[in-house]
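can't give you the sequence, but here's the structure:
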């Protein structure tokens, strides 16, 4: 089939441009925990474009392991409750006879939770958490590098006479900016995790020089500085991992 010069071809450049823009996240969902800590959703850079729905699902998935890990905490609260019952029963010999066995039983259940008996396991857990954070940071650096290269590939020169191409490139640029903003958001929950790591390290007698991710995330407007800080954090964490036994 051939098309001759007299054939009318639709060259209307005012047609709607098919563009699905990546939306910036409305925020990182959190759940406050006992003791003042927070459980934060994590931006999963490996699963493609992030959405608020994905973040909420991510946080929900964390609840199961969280409740399992809080078994010792609930046992400690149980001991505190039994101590309170014991203290209130002291003046009453009848109540004392039933409260003492309950208190001893609650304390016995804590034997597997005493840090002094769990130091090797705590160090192993600490080491693996740090390795996980290192891998997440390396993933972050790869993602940021990819976004920066994509941004550099967008060339708006010569698009003034081609509104279709211009609008397409603007859409791509806006999506890249949103992707960078979302990547930066992935740094914020790490500081809460650093606080927990510091507590674990204290129980094992380790003194760790941990990076301050709240300061790093606070300088997110300077991409070059942020990338440099992350690279330094990775090297520092690798040094800590190498220093831990096991």
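Perfect, I can see it now. This structure is a prediction, so every number in the text was calculated from the model and none was measured.

For the rest of this, base every contact and every neighbour count on C-alpha atoms.
Noted.

Tell me which residues of stretch 169-184 come out buried.
Buried residues in stretch 169-184, counted by 16 or more other Cα atoms under 10 Å: 169, 171-184.

Please identify which pair of the residues you listed lies farthest apart.
Farthest pair in those (Cα to Cα) is 169 and 184. Separation: 22.7 Å.

what's the one helix or strand residue 237 maps to packed up against?
If you go by DSSP states H and E, residue 237 is part of helix 223-243. Judged by 3 or more Cα pairs under 8 Å, 6 or more residues apart in numbering; DSSP states H and E, the packing partners of helix 223-243 are helix 115-153, helix 213-218.

Give me the helices and strands touching the first one, please.
Translated: helix 115-153. helix 163-185, helix 190-203, helix 223-243.

among those, which is the most enclosed?
Most buried of the helices and strands packed on helix 115-153 by mean neighbour count (mean count of other Cα atoms under 10 Å) is helix 163-185; its value is a mean of 19.

okay, now the one to match up with it:
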């Protein structure tokens, strides 16, 4: 077998292993898929009428892009915990004796995180349409939405894997992902940034999730801002590179 096919085959095995673990853990599936839907119903049906997001704008149309980002962030704690479990319970050492590609051990977690995020986002879109979501996106715009969600999920996956590797315990690994879960609440996901107070508004405008949400909103609304799109791509690529370098460096030290 070639040097290229061996890591690919090992990655496929790790992916299948991690998928089985996800499917066998109801809590993981709830946090990743069902809880974002619960949050969607709560914000749109309970709080939506209290938010002023602009004239002639249905709140479901405004909130759906932010809920897509929330769906990505809510499944990350499970990834950090799973990675830390592999590191602290001796699974990695067992894989090393089996001559499994080291890169495959990390890649499997990243890919299954991306898949889980895509499933959650698909569920959000389906429920949004059932609630009256009416986007103006073209086919090209929808491809852009899918591409950005994949890129965000991939970047968040690497960053979360790095957090899981760096944490000392599974509990601290899960807590390390909490800031990523909370960031969508401190963004333009549910209300426009210009309605917020001084200090909070500046944080919201310059944190990574806001340009990503605004880019998704622009794609779905048929009114994409080039500045937001460039910022969104830059944040995703930057987080992916940071997560990858951090994860590989920590893995080499601890594995």
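Perfect, thanks for sending it. Nothing here was measured: the structure is a model prediction, and the numbers come from that model.

Could you quantify their similarity as a TM-score?
After superposition, the two chains reach a TM-score (TM-score structural alignment, normalised by the length of structure 1) of 0.29; 119 aligned residues with a Cα RMSD of 5.7 Å.

hang on, the earlier thing: to residue 40 of structure 1, which of the helices and strands packed on helix 115-153 of structure 1 lies closest?
helix 190-203 (8.2 Å).

Next one: the nearest residue to residue 85 of structure 1 once chain neighbours are set aside from residue 74 of structure 1, what distance?
Of all residues not flanking residue 85 of structure 1 in the chain, residue 99 sits nearest, at 6.6 Å (Cα to Cα, 6 or more residues apart in numbering). From residue 99 of structure 1 over to residue 74 of structure 1 the distance is 19 Å, taken as Cα to Cα, to the nearest Å.

before we move on, what about residue 218 of structure 1?
In terms of Cα to Cα, residue 218 of structure 1 sits 36 Å off from residue 74 of structure 1.

same thing with residue 146 of structure 1?
From residue 146 of structure 1 over to residue 74 of structure 1 (counting by Cα to Cα), the distance is 45 Å.

Ok, residue 63 of structure 1 next?
Distance from residue 63 of structure 1 to residue 74 of structure 1, by Cα to Cα: 15 Å.

go on, residue 236 of structure 1?
Taking Cα to Cα, one finds residue 236 of structure 1 at 35 Å from residue 74 of structure 1.

With residue 83 of structure 1 instead?
14 Å.

These two: which has the busier surroundings?
residue 83 (19 against 13; other Cα atoms under 10 Å).

List the buried residues in the strand or helix carrying the more buried one.
In this assignment (DSSP H and E), residue 83 of structure 1 forms part of helix 71-89. Neighbour-count burial for helix 71-89 of structure 1 flags 72, 75, 76, 78, 79, 82, 83, 85, 86, 89 (criterion: 16+ other Cα under 10 Å).

Need the nearest residue in space to residue 151 of structure 2, chain neighbours excluded.
For residue 151 of structure 2, the spatially nearest residue (Cα to Cα, 6+ apart) is residue 236, at 6.4 Å.

and that neighbour, how many neighbours does it have?
Neighbours of residue 236 of structure 2 (other Cα under 10 Å): 23.

check which helix or strand covers it.
Using DSSP H and E, residue 236 of structure 2 falls in helix 226-254.

which helices and strands does that helix pack with?
helix 139-166, helix 209-221.

go again using 10 Å as the cut-off
Helices and strands touching helix 226-254 of structure 2, by 3 or more Cα pairs under 10 Å, 6 or more residues apart in numbering; DSSP states H and E, are helix 76-88, helix 102-130, helix 139-166, helix 209-221.
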